[in-house]
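Peer 1: Sequence plus the predicted model coming up.
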Amino acid sequence: MQSRRDQVQAYSFVVGRLTSGMLGGNPDAVDTPATRTRRGAVVSAVLSVLLCLGFLVYGLLVPGGSDAWREPGAIIVEKETGARFLYSGGSLRPVLNYTSAKLATGAAGTVTEVSAKDLSGTARGTPIGIPGVPDSLPAADALRGDPWQVCATSRATDDGKRAPVTSVGVAVSARAQKVPAGGAVLAEGPHGKREQYLLWRGKRLRLPERGGARQALGFGTVDPVRVDSAFLSAVPAGPDVRAPEVPARGDQGPELAGKRRRVGELFAVRSSGSAGQHYVLGKDGLVPLTPVGYQLLRADPGTREKAYGGERPTATVLDADETQAHLADRGEGPRTGGLPTRPPRPVQPGSGSATCLRIAPHGHRPQQTFTLAPRRYAGGSPLVERAHTTLGCPRPGLLSARPGGGVLAAPLSGGRHATTGAPFLITGDGTKYPLAARKVSDALGYGGASAVPLPAAVLRLLPTGPRLDPAAAARPPRSADSASADSASGDRASGDGASGDERCADDGARPAGGIQGPAAGSGAPDRTRAAPGRGPAPEPAPASEPGPASAPVRAPARSAGTTG
């Protein structure tokens, strides 16, 4: 008799045959349908994974031909060579440098790396760009408003002596000592002039050869610091240190202290037993003098010859009542505006120090002070001639800059403390590039940056590169002469306040120019101008049809200053 186990197994066998017959058409199959289904699913999954991995490896080794870079205004960089292109109108326009690409596309231009194979089937257009502009730009967060300095240092010559040389650049020394407000440095100009100056409170006060001003102020035995014309051109000029003018000097005046006096004689009033306040006798009475004014008049040969008849000038002491009775009307008499009230204390730089003019940005008016910096912090790299770049005028000997940094500098016109024209971009190597307009900084990615006001006389010392103009960046490069003219025009535009006697020898031969766009120099529009963000301009017209942009831009003539 069969057991229950045998019955269950028999039932399962019969059901299995029925299932195999219905699903597979073969009731005598060795494997059940479910087993074959699971085995097939596992094998299919493994094959799918292997196939995907194969495609992944192939894609990494042989990149696919994506066309995502085919966007108007896109900056294309070829992976294998680093060559730059702009995609415009279905063709690739080679670009000379990255700055030109940014100028032509504006702030919206994005950089995309594409393989040479993917670019091989795209037509090439005419190269565009500005020769000589930087191939890399400072980052927006690298633009700084650090102080600048112009230092009078020296270098060894072939004969073993030392010659004055000027260094200009970012102030990097924290050990510089500020010249006290009551002190001044005696400086002497280059050979051939031998003019001497007092460097006092951020200005240079010229000491005329005649008049005895140097001895009168107590600098007769002080050795002057030798400086060159580049340093002097950067220091704002103050008034000459000369005796104030006394009208009608030598004419007969009133009776004072029991004696008939002459116009131009000097007097002192008793103050607590000492002669405190000094006066000069003018044609209308006694005029108060500052201590400096008194010393200058006392040393002036005109006072000795006209007021004292060739004798040594001495101040006659008056009492307060007599002085009050003979005072001139307020506002009349000699003036010494701009000069120190008291003789400044001589400050003698040591052998290891350099005299520097420190320019610290401060609102709309930078603060300019004199400092004594260690000579090793006042150096720099020698300036060398470079293509498409004009050296400073006057030319400094050394330049120190901060690699990777930059400055948006707005030139300050001499004496008005107001920015004039478009700003300059100063790159990490110390070269300044004039912007065609203020809004050009937006195309370079500096939309939120503020320009730092710097004196035009200091900017003039820096090398000047080509003008950063979106219109010029979007058209084929011009000749070397035109590019150098743009560079020279930017250098001239930053030269307001420079001394006329200290112009470079080739200054008069330079074509005039400005830092405004072509529209500023001519009434005609520029047919090749491309707006930032819209890619390069169309292919240029033949050479027989020059556009307005080919004409040099004229800038207003600048007036020549004086050396002191």
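Peer 2: Great, that's in hand.

Peer 1: switch to C-alpha atoms for all contacts and neighbour counts from now on
Peer 2: Fine.

Peer 1: Can you get me the start-to-end distance on stretch 142-149?
Peer 2: In stretch 142-149, first residue to last residue: 19 Å (Cα to Cα, to the nearest Å).

Peer 1: what sits up against stretch 83-99?
Peer 2: 70-78, 101, 122-131, 133-137, 444, 535-536 (Cα atoms under 8 Å, 6 or more residues apart in numbering).

Peer 1: give me that answer again for 7 Å
Peer 2: If you take Cα atoms under 7 Å, 6 or more residues apart in numbering as the criterion, stretch 83-99 is touched by 70-78, 101, 122-131, 133-137, 535.

Peer 1: next up, a second structure to put side by side with the first:
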Amino acid sequence: MQTKKDHVHAYQTLVGRMSAGLLLGDTNYSEAPARRALMGLVYGVVLALLVGVGFWVYGLINPGGNMAWKKPNTILVEKESGARFVYDRGLLFPVVNHASAMLLKGAGATVETISRASLSGLERGAPIGILGAPDPVPSANALVTTPWLLCLPHTGGGQPPGQGLMSLNANPDASSTPLDEREYMWVGSTDGHQYLVWSGLKLRLASPAVAVALGLGTSSPPSAPPAWLAALPDGPEIGPASIEGRGTVQVAGSARQVGTVFRQAAGNGTENFVVLRPDGLAPMSRTEAALLTTAQGESAADIDAATMASMPRSADTSLTSRIPDLLTAKSMPIGERAYCLRQELFGSSVVSIPVTTERNFAWFGMNEQVGAYLKPGTGLLAASAPAPTGAGAKPDRFLITDRGFKYRLADDEAIKALGFGGAAPRPMAAEVLAQIPSGPVLSRAAVGPVERGRG
């Protein structure tokens, strides 16, 4: 009588013969299909586990087996401390910072992390490098290519030290708002002159009395350093017009001096201004009238429409457009938002656009020098502008880091060694660069004592 065990064996035999028939075309094949592949997989997994365990045991017994220090053109970073080394001619040299290591090894150097144990048996050389060089060095894809802001921190409120400070903010996240076409900034220079920044130009005021005539009062405006003012092209000087000619002219039966300003009230509530010239009445803007009457120390004389219509008209209409009609515009208030220039690159030229920004984007705790702020991990590759014009001459190039310092790059070789060979420097005014705190010059020759190009 058959048992359950016999039934199971019979079932397995039947299934095996059916599988063999389907896969191999032979129902009498004595070995299970794919058995060899399955056993090979099992043996492979077991062998891999044994090899892995072997390496693990070896690592426990001899943890310093990494031989990365033997690779040419390699910067070694100790895993436990972050210290940097280079291996040269049988000696392991500590390097004071990452910029020095990159300059020493040159373009194409690779960075390898290695354990302290792997370096323990190597003979050490003296520390090498350039003290104060950047550490770390921003990567080429972290270089800023967007516009930056040159700001006057004290215009944004608070109490920053110094009244002639300027900050440079190259953080792409720093927002700014351009001035409206009827807005201007009122600033002073360090040599006592006053300016209006209007429509992308700086307009010098001929005297402090001009500020009074424009309704700006008698107080002093915030001071802007020369580098900030130099970024703006000059516009016309703002001052009272010079009226040529002398003598008197009869106006409504009365003798009036040439140069007298008249005001005619129009029916729509506006006012028209004219000035008396030897050949008749000449139209003028409201701003020209205010400047001239302030200089003369008298108010404009009233004239009615009939008298104005009966008087001859001068052919000179220059006082309607000689200077902007600033009394129809307004000065940006001090203390609400900081005055800035957004510097953008158009072709090979840098254009400065007057803008305002929040105070925290303009002041970040700098001293009497320019405070430079970049987003952590980024940098700015700048070229001094204007560039020299001689054949083959190149401008001075600088790396500005997120520490707020600039480092002059000695030559193309240094630029390539730091990984910036394919990056285009951004033109920046020499006056601005001169005020940013400086670090050491970066060159391969300055690293020492290992000779350039070795390793």
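Peer 2: That came in fine, so what should we check first? Model, not experiment: these values are computed from the prediction.

Peer 1: just the helices in structure 1 please.
Peer 2: In structure 1, the helices defined using DSSP state H lie at 4-23, 33-61, 98-105, 116-119, 213-216, 229-234, 291-299, 301-302, 320-325, 440-443, 456-459, 470-473, 480-493.

Peer 1: do you know which of those lies nearest Gly189 of structure 1?
Peer 2: Of all the helices of structure 1, helix 229-234 sits nearest to Gly189 of structure 1, with 6.9 Å by Cα to Cα.

Peer 1: Superpose on structure 2 and give me the mean offset of the closest one.
Peer 2: Superposing on structure 2 places helix 229-234 of structure 1 at an average distance of 6.0 Å from its equivalents, by mean Cα distance after the TM-score superposition for structure 1.

Peer 1: Of the contacts of stretch 83-99 of structure 1, keep whichever come out buried.
Peer 2: In terms of neighbour count (16 or more other Cα atoms under 10 Å), the buried residues within the contacts of stretch 83-99 of structure 1 are 70, 72-78, 101, 124-125, 127-131, 133-134, 137, 535.

Peer 1: among these, which are in strands?
Peer 2: 75-78, 124 (DSSP state E).

Peer 1: so who does Lys330 of structure 2 touch?
Peer 2: Per Cα under 7 Å, 6+ apart, neighbours of Lys330 of structure 2: 182-184.

Peer 1: In structure 1, what residue corresponds to it?
Peer 2: Using TM-score structural alignment, the partner of Lys330 of structure 2 in structure 1 is Pro346.

Peer 1: Also Thr378 of structure 2?
Peer 2: When structure 1 is aligned by TM-score structural alignment, Thr378 of structure 2 is paired with Gly405.

Peer 1: Hmm, Asp429 and its match touching each other?
Peer 2: No: Gly405 of structure 1 lies out of contact with Asp429 (Cα atoms under 7 Å); the separation is 8.7 Å.

Peer 1: Touching, Val225 of structure 1 and Ala187? I think so.
Peer 2: Yes: contact criterion Cα under 7 Å: Val225 of structure 1 and Ala187 qualify, at 4.5 Å.

Peer 1: For the two, indicate the residue with more neighbours.
Peer 2: Using other Cα atoms under 10 Å as the criterion, Val225 of structure 1 and Ala187 rank with Ala187 on top: 26 against 19.

Peer 1: Please say which position in structure 2 that one maps to.
Peer 2: Per TM-score structural alignment, Ala187 of structure 1 is aligned with Val187.

Peer 1: got the contact list for that match?
Peer 2: Taking Cα under 7 Å, 6+ apart, one finds 194-196, 221-224 in contact with Val187 of structure 2.

Peer 1: Of those residues, which are still contacts in structure 1?
Peer 2: Using both residues aligned by TM-score structural alignment, their matches' Cα atoms under 7 Å, structure 1 keeps these contacts from the contacts of Val187 of structure 2: 194-196, 221-223.

Peer 1: Could you list which of these belong to strands?
Peer 2: Short answer: the kept ones among the contacts of Val187 of structure 2 in strands (DSSP E) are 194-196, 223.
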